[in-house]
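**Student:** just coords:
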């Protein structure tokens, strides 16, 4: 049974909706979202979005998409718009954020109680370097190897795996034109239903199953060279310079990062499978575009807008998981009592409240939770939850502009910290520190901070990791923190290269 039915579609078309989602749901308890994605991932463009809530249980929905009808990407203020079905492209000059907003706002879709929250929209990323187009922050001397600073796939077909009910919903959207008659809408409805049937048949085909070893040992080492954007001495010098700015009162914190680069033949999807097993996270994504793959497992929401509510979730403060329940609780008590961790967390919560407050109605910003402990497979984090009611004249693009980049990847005060980052790092960050997520035609938006993320491009894998520099930071320790954060991603790459011999790569800091 297709939902909504044709009578509902006729009614919705009169309510100023020009994109109407139609869904078909079936039992798929013998499947996983991974096996479903295996059948469609070889398209030129494809994505898989998944989530684990609170670090320990799967969120209800996973989203699969492919075959966009429109692709919007940018480098600097040059924006490329590719119309896939028409096989043509145009270029525009201007603010990439405003141009994406212009195209997303052309589509208006209803929410339907029988369908999942996300039924179509733009899926992609805003790279960190997009901030140079709307903030007073100079560009670094060296550009990123990653070509696009932003890219979004506009999709009107979504495959949704419901982990709770073990069902799959195929959603295809009917595009309404201003001159559609009742007869043409009936015809379009049947065409969309036929499209859903074809996708259903495709998902019933046998799938090639490939085993990957998710146990990544730390003992054996393979000399697989990994190059860094900075030597240890260079990075420590950056930390010392940042501390000088902190001492003079320019900033309270600066998040400095370095990029690791490795030649690889790894299958990005195998790497994703290893990551989701090693480090289940609130935001997990496999994103395949024409030029690159982006694979990640991010713990941190950047900003979310749902039914007029805007929210973010600052994360600061980390401890390893204990080997026993008693040790685990001991680490939790230690984290909550750590004055340095608490001070950093308070600073980032204040930043989050300020970011949300700029687009929220006066007096509506609240702390829904404060300094709660969330447990993940290998670590626990201290997390707070900031919410506000979005101003009536604002939308999710205003929320994105206000919150991006997060304080956890820039510092505080944010703009001055970003200026110092450009000066000291001297290289564009690319995807790292930006946002990854979806912009729904139904007004919903969800995005995470692009950390714990790998970019595959031109036979290379890029991993970037940062450390928050404060007044009492020890340069060598901050350097080691970035290396340790990167190792988990690099081990996953090694596993995707040869699942039979997953070993820890040797970092060759140039």
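**Tutor:** Noted; the coordinates are in hand. Being a predicted model, the structure only gives us computed values, none of them experimental. Residues are numbered from 1 along each chain as shown.
**Student:** C-alpha from now on. contacts and neighbour counts both.
**Tutor:** OK.
**Student:** you'd agree residue 371 is in a helix?
**Tutor:** No - according to DSSP: H, G, I helix; E, B strand; the rest coil, residue 371 belongs to no helix; its state is strand.
**Student:** Could I get the contacting residues of it?
**Tutor:** Contacts for residue 371 (Cα atoms under 8 Å, 6 or more residues apart in numbering) come out as 336, 345, 382, 383, 384.
**Student:** of those, closest to residue 370?
**Tutor:** residue 384 (4.3 Å; Cα to Cα).
**Student:** Which residue ranges of the stretch 251-400 of the chain form helices?
**Tutor:** 268-278, 325-337, 339-357, 396-403 (DSSP state H, counting those that start in this stretch).
**Student:** Would you convert these into TSV that also reports mean neighbour count and distance to residue 378?
**Tutor:** Formatted as TSV, these follow (neighbours: other Cα atoms under 10 Å; distance: least, Cα to Cα, whole Å):
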stretch	mean neighbour count	distance to residue 378
helix 268-278	22	8
helix 325-337	15	11
helix 339-357	20	18
helix 396-403	20	28
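**Student:** which one of the ones you listed lies closest to residue 416?
**Tutor:** Nearest to residue 416 among those is helix 339-357 (13.4 Å), distances taken as Cα to Cα.
**Student:** what sits up against the closest one?
**Tutor:** Against helix 339-357 from outside (Cα under 8 Å, 6+ apart): 310-317, 335-336, 365, 371, 382, 384, 386-388, 399, 402-403, 407-408, 412.
**Student:** Just want the angle from it to helix 396-403.
**Tutor:** Angle, helix 339-357 to helix 396-403, by axes from the mean of the first three to the mean of the last three Cα atoms, to 10 degrees: 150 degrees.
**Student:** Comparison target below:
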């Protein structure tokens, strides 16, 4: 049933508050960043009709069977460590969050928002609409002052960065994405308030709020991992980041500098080549193409260099297999992918889990859309563990201090929301 809503932003806030009372819910918001592949403005899935949770080993196979049984809407996430099912890799680093490697649910209630139209898919749509409208405005959480710890001091980061560069000099890899964790223990937050604040400060086209019982994903991702529209697969890897300027004139200078930055172009084209190679596993012969190379896109916090790679799907190939064939995404691993993932495990100090995985949906028309889980706060309410990770690409020409600064640039919205400061001690 479709309802006309005068204030869609107010409705979103009330709907999220209503949904967050359920044990499981998932919210995806494009924040009005429309593109050729947008299917809706926002989607809210609430309550569990059926669900699947799986660990790396036979997770994709289990999801395939689950998807064949449930052909409608499904919302959920793929954790990065599903790589261990696909390649000869392991995940032995510390994990304070304890998310499953894979989780999807078939919702009891689904709400799709386009413009001022709200489509509530449920037997009792009118009652749900009334219940949402009766929600009081969400009260902002008192100002947070989270004490964050880091897995690396700045000097340890620089030293490790330079060790990884030695592998590049030896030819073991060409590029990799090296990430570091910032975390807090015994922390109490209101996850919905934190997400609303993050989404206000840093609205992005693949924002999401996901509640899986005591686990929360508060995501401000600007990056699409993989989507399917009709018989077409679309991947839009990001490589290349620059700060926002204080004025529109300064912004234009920064954007132009990013556009012609040879190092950023090298990073981007390496990952584009990797994505093209991954897509060939799912594509009709000769259909893989780069629709846009080095596109510059502006967000509230940063400018990004984004490329678009597409292909036509081989007939008879399932959606789950298409995702499996490209997972994990090249922008968060490196090239060659296997060697990069093995070095990531060796040099990083935290199990990535949901971070640098993918969150999104399957729809009844056999389409799907998944983001890259970056610029994201992860929280386990049962043990009070709060975490976010940030990373940047290492290439032969990369400079450790510059990439460290890029990590902090990517984290600035999260740090602002958490009221957090990090003490960077030198080792």
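**Tutor:** Looks like it came in fine. Since this is a predicted model, take the numbers as computed values, not measurements.
**Student:** and of the helices of the stretch 251-400 of structure 1, who's closest to residue 22 of structure 1?
**Tutor:** Using Cα to Cα, the helices of the stretch 251-400 of structure 1 put helix 396-403 closest to residue 22 of structure 1, at 24.3 Å.
**Student:** Translate residue 294 of structure 2 into the numbering of structure 1.
**Tutor:** By TM-score structural alignment, residue 294 of structure 2 lines up with residue 371 in structure 1.
**Student:** Okay, helices next: where are they in the stretch 51-200 of structure 2?
**Tutor:** Under DSSP H, counting those that start in this stretch, the stretch 51-200 of structure 2 gives helices at 59-69, 83-86, 125-133, 154-170, 191-201.
**Student:** Pick the most buried one from those helices.
**Tutor:** Ranked by mean neighbour count, the helices of the stretch 51-200 of structure 2 are led by helix 191-201 with a mean of 20 (mean count of other Cα atoms under 10 Å).
**Student:** Which residue comes closest to the residue sitting nearest the centre point of structure 2 once chain neighbours are left out?
**Tutor:** Closest to where the C-alpha atoms of structure 2 average out (Cα atoms, centre = their mean) is residue 373, at 1.8 Å. Counting by Cα to Cα, 6 or more residues apart in numbering, residue 356 is the residue found nearest to residue 373 of structure 2 once chain neighbours are left out, at 4.8 Å.
**Student:** Likewise for residue 421 of structure 1?
**Tutor:** In space, residue 421 of structure 1 is closest to residue 256, 6.5 Å off (Cα to Cα, 6+ apart).
**Student:** right, and residue 309 of structure 1 touches residue 391 too?
**Tutor:** No - counting by Cα atoms under 8 Å, residue 309 of structure 1 does not reach residue 391; the two are 9.3 Å apart.
**Student:** Show me what residue 105 of structure 2 aligns to in structure 1.
**Tutor:** Looking across to structure 1 (by TM-score structural alignment), residue 105 of structure 2 lines up with residue 153.
**Student:** With residue 284 of structure 2 instead?
**Tutor:** The equivalent of residue 284 of structure 2 in structure 1 is residue 361 (alignment by TM-score structural alignment).
**Student:** Can you report how many residues lie near its match?
**Tutor:** Using other Cα atoms under 10 Å, residue 361 of structure 1 has 15 other residues around it.
**Student:** For it, which residues are in contact?
**Tutor:** 388, 389, 390, 391.
**Student:** The counterpart of residue 189 of structure 2 in structure 1 and residue 256 of structure 1: what is the separation?
**Tutor:** Residue 189 of structure 2 maps onto residue 266 in structure 1, with residues paired by TM-score structural alignment. With distances taken as Cα to Cα, to the nearest Å, residue 266 of structure 1 is found 28 Å from residue 256 of structure 1.
**Student:** what about these two, which has more around it?
**Tutor:** Looking at residue 266 of structure 1 and residue 256 with other Cα under 10 Å, you find the greater number of neighbours at residue 256, namely 27 against 20.
**Student:** Please report how far the more buried one lies from residue 478 of structure 1.
**Tutor:** Residue 256 of structure 1 sits 9 Å away from residue 478 of structure 1, taking Cα to Cα as the criterion.
**Student:** and residue 328 of structure 2, helix, strand or coil?
**Tutor:** Classified using three-state DSSP, residue 328 of structure 2 is coil.
**Student:** Might you report the residue contacts of it?
**Tutor:** Taking Cα under 8 Å, 6+ apart, we find residue 328 of structure 2 in contact with 80, 82, 83, 356, 357.
**Student:** conserved subset of those in structure 1?
**Tutor:** Retained contacts for the contacts of residue 328 of structure 2 in structure 1, judged by both residues aligned by TM-score structural alignment, their matches' Cα atoms under 8 Å, are 80, 83, 356, 357.
**Student:** Identify, from these, the entry nearest to residue 133 of structure 2.
**Tutor:** Nearest to residue 133 of structure 2 among these, counting by Cα to Cα, is residue 357 at 34.1 Å.
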